[in-house]
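[1] coords below, sequence missing:
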């Protein structure tokens, strides 16, 4: 015997769910893109085996960090995502260069998410570890409207992250509140997904010998994905986070 319960959701709950899911989807797409890139960037007789061998997240995170210090060359990007080094006949040299710039931007953006902002990912993967909310931040003069540096109110997330402990028996934690921009998060995730499809198309063409097709990117996409207000890190999260550090004594 089953029981069905109808629990109406209000707009605030739906908005909060959308905020958290937009972040989670963006990170999942970033991880998938990076893992596929690492599996195909070096000549491998069977890329899926290379993909399945990346089981250590610490090693994966280090590889993502290496992409930030040594961004991939155009030749590597074109080989993996476009399946060719030379531009198609209908694509100009300028457009071919723009395409490589966009690919590098997307790949390094994905790497930055996993290498530098993994705490947000860890929290959103575990539903009870992150809380959506509405927050406001204002910096500047109350009397002089022209003296306001930042004035923003909107969706944000609150999450905890574990830090190093200097005192034995005390675990340090950090509570962080960061603004979120769901529309930008989903736009970034969509761009990642398109390039995941491109890797699949190139791999299929190489395996079967059939002709495939990929989309050439324009630099305007970078400007669109950077359209986040004031001093953001262009990932959909405000880099100016609000933090509170505290310790919890463990045991007696």
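    Thanks, I have it. Because the structure is a prediction, the values reported are computed rather than measured.
[2] For the rest of this, base every contact and every neighbour count on C-alpha atoms.
    OK.
[3] tell me which strands and helices the helix or strand containing residue 123 is in contact with?
    Per DSSP states H and E, residue 123 falls inside helix 118-125. With contacts taken as 3 or more CA pairs under 8 Å, 6 or more residues apart in numbering; DSSP states H and E, helix 118-125 sits against helix 11-40, strand 150-163.
[4] Export those as JSON lines, with columns for distance to residue 183.
    Putting the helices and strands packed on helix 118-125 into JSON lines (distance: least, CA to CA, whole Å) gives the following:
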{"stretch": "helix 11-40", "distance to residue 183": "8"}
{"stretch": "strand 150-163", "distance to residue 183": "11"}
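[5] of all these, which lies closest to residue 245?
    Evaluated over the helices and strands packed on helix 118-125, closeness to residue 245 peaks at strand 150-163, with 9.0 Å, by CA to CA.
[6] what about the closest one, distance to the chain center?
    Between the centre of strand 150-163 and the centre of its chain there are 16 Å (CA atoms, centre = their mean, to the nearest Å).
[7] re the thing from before, hmm, who's touching the helix holding residue 123?
    The contact list for helix 118-125 (CA atoms under 8 Å, 6 or more residues apart in numbering) reads 20-21, 23-24, 27, 114, 129-130, 159-161.
[8] for the residue nearest to residue 41 when sequence neighbours are not counted, what are its contacts?
    With CA to CA, 6 or more residues apart in numbering as the criterion, residue 41 has its nearest non-adjacent residue at 6.0 Å, and that residue is residue 80. Listed by CA under 8 Å, 6+ apart, the contact set of residue 80 reads 37, 40-41, 199, 202.
[9] swap in residue 18?
    Residues in contact with residue 18 (CA under 8 Å, 6+ apart) are residue 182.
[10] show me where the stretch 101-250 of the chain has strands.
    130-139, 150-163, 170-179, 242-249 (DSSP state E, counting those that start in this stretch).
[11] quick one, the longest one and helix 11-40 angle?
    This points to strand 150-163. Relative orientation of strand 150-163 and helix 11-40, computed by axes from the mean of the first three to the mean of the last three CA atoms, to 10 degrees: 60 degrees.
[12] hold the first one in mind and look at this next one:
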């Protein structure tokens, strides 16, 4: 577990007093009474979809202007198709990272069976520790993510019977594998594309542009909208402590892959949140299943549709040659990161490509252990606590 011990929130047990466990019922009720992070992420996903749509209704909506309470604003002009495409690429890049990090942080906090997950999430303040933990999940070896842990956090129990849900065994096992692979893919995305995300988010210094077809010789290796940013990379890729040089990198993230992964992340957080909400606040809910094929297809759909084998291209910024004065430059250096789609990924893509199955919501009913009798106490720790959640 990264950060401080879940449910405590104290940085030094020798000097800080122990938090009162009686307050956890109020904190848990407050945390889970909200709709959950997946609602916010879905609203942002819908904003991307709205911006991209060619429907005439979108322009009519913008013509209505801004009307929020007493605030009134003039109509907003519809952006050009090119500007909307650039926005969608940048926003989907940022949203995928934001949503993925939220999923991982919630997973870290809930898999340890913390008494107060809100405190556990809030204690994950070290970016370095988070990255180290995320890198463990990015590896191909997922044996440390046990089926019991995955099922308990995302499905409500180690088995359908324990969770109290009506899910066939085959669908249950497939969904466990789907959630596991999604965690791995998200961790790999976050740790491998951190520089791209930072460029897109911090100061908007990642520059989106349509690059048309990018060819090496007669072979098209990339193309479409790419995001170009500057970064320092070690001269020796195998040694992160080696001297660094400036490079200009153009990444070609796939909009289709990003949006598909964001949708799967929303479903995963939806399920995790409803499981925790039932456990800690006594509310029934629903689950949303994720298949293993869906996660693999999400990674494959973009590169296959874009017909490109390269994820990003980098060029070292020119430098003067030693002792030659300002008129001579060092040789141009180029590097590229290839996209690797394994046979399992391609087979998954073939199995579900073109399908349009509706998202299935599975009832998550209250079990006897989840039922809570509202408190009639007039005492409570916090002004924001929901009525009946106090234990004092």
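    Arrived safely. Keep in mind that what you see is a predicted model, and the values were worked out from it rather than measured.
[13] So the residue nearest to residue 41 of the first structure: helix, strand or coil?
    When classified by DSSP: H, G, I helix; E, B strand; the rest coil, residue 80 of the first structure comes out as helix.
[14] can you pull the buried residues of stretch 37-47 of the second structure?
    Of all the residues in stretch 37-47 of the second structure, those buried under the rule 16 or more other CA atoms under 10 Å are 37-38, 41-42, 45.
[15] brain fart, stretch 145-165 of the second structure
    Neighbour counts over stretch 145-165 of the second structure (16+ other CA under 10 Å) mark 145, 147, 149-160, 163-165 as buried.
[16] try stretch 24-34 of the second structure
    Neighbour-count burial for stretch 24-34 of the second structure, counted by 16+ other CA under 10 Å, picks out 24-32.
[17] between these, which is nearest residue 243 of the second structure?
    Looking at those and their distance to residue 243 of the second structure, the nearest is residue 31, at 45.7 Å (CA to CA).
[18] May I ask which helix or strand encompasses the closest one?
    Using DSSP H and E, residue 31 of the second structure falls in helix 24-32.
[19] In the first structure, which residues correspond to that helix?
    Helix 24-32 of the second structure lines up with nothing in the first structure when matched by TM-score structural alignment.
[20] Please apply the same query to stretch 168-182 of the second structure.
    Aligned by TM-score structural alignment, stretch 168-182 of the second structure falls on residues 92-106 of the first structure.
[21] that older thread, take the buried residues of stretch 37-47 of the second structure and keep only those in strands.
    Judged by DSSP state E, the subset of the buried residues of stretch 37-47 of the second structure located in strands is empty.
[22] Any chance of CSV for those residues, columns distance to residue 364 of the second structure?
    Shown next, in CSV, are these (distance: CA to CA, whole Å):
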residue, distance to residue 364 of the second structure
37, 19
38, 17
41, 22
42, 21
45, 25
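[23] Those: which two are farthest apart?
    By the measure CA to CA, 37 and 45 form the most distant pair in the buried residues of stretch 37-47 of the second structure, at 12.6 Å.
[24] Dump the buried residues of stretch 24-34 of the second structure into JSON lines; add distance to residue 130 of the second structure as well.
    Formatted as JSON lines, those follow (distance: CA to CA, whole Å):
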{"residue": "24", "distance to residue 130 of the second structure": "24"}
{"residue": "25", "distance to residue 130 of the second structure": "27"}
{"residue": "26", "distance to residue 130 of the second structure": "27"}
{"residue": "27", "distance to residue 130 of the second structure": "24"}
{"residue": "28", "distance to residue 130 of the second structure": "23"}
{"residue": "29", "distance to residue 130 of the second structure": "26"}
{"residue": "30", "distance to residue 130 of the second structure": "25"}
{"residue": "31", "distance to residue 130 of the second structure": "22"}
{"residue": "32", "distance to residue 130 of the second structure": "23"}
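[25] what about the helices in the stretch 201-350 of the second structure?
    With DSSP state H, counting those that start in this stretch as the criterion, the stretch 201-350 of the second structure has helices at 255-281, 292-306, 343-352.
[26] mind putting the ones you listed in JSON lines, distance to residue 121 of the second structure included?
    As requested, the helices of the stretch 201-350 of the second structure are arranged in JSON lines below (distance: least, CA to CA, whole Å):
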{"stretch": "helix 255-281", "distance to residue 121 of the second structure": "13"}
{"stretch": "helix 292-306", "distance to residue 121 of the second structure": "25"}
{"stretch": "helix 343-352", "distance to residue 121 of the second structure": "33"}
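[27] Which among those helices is found nearest to residue 363 of the second structure?
    Distance to residue 363 of the second structure, taken as CA to CA, is lowest for helix 255-281 among the helices of the stretch 201-350 of the second structure, at 10.2 Å.
[28] In the first structure, what stretch matches that closest one?
    Aligning helix 255-281 of the second structure against the first structure (TM-score structural alignment) gives residues 182-208.
[29] In space, what's closest to the residue nearest in space to the middle of the second structure - neighbours in sequence excluded?
    Among the residues of the second structure, the one closest to the centroid is residue 100, at 1.5 Å (CA atoms, centre = their mean). Spatial nearest neighbour of residue 100 of the second structure, chain neighbours left out: residue 186 (5.6 Å); criterion: CA to CA, 6+ apart.
[30] For that neighbour, give me its contacts.
    Per CA under 8 Å, 6+ apart, neighbours of residue 186 of the second structure: 100-101, 104, 138.
[31] try 10 Å this time
    Applying CA atoms under 10 Å, 6 or more residues apart in numbering, we find residue 186 of the second structure in contact with 96-97, 99-101, 103-104, 134, 137-138, 192, 261-262, 265.
[32] circling back to that earlier point, now for the helices and strands packed on helix 118-125 of the first structure, which one comes closest to residue 224 of the first structure?
    Nearest to residue 224 of the first structure, of all these, is helix 11-40, at 15.7 Å by CA to CA.
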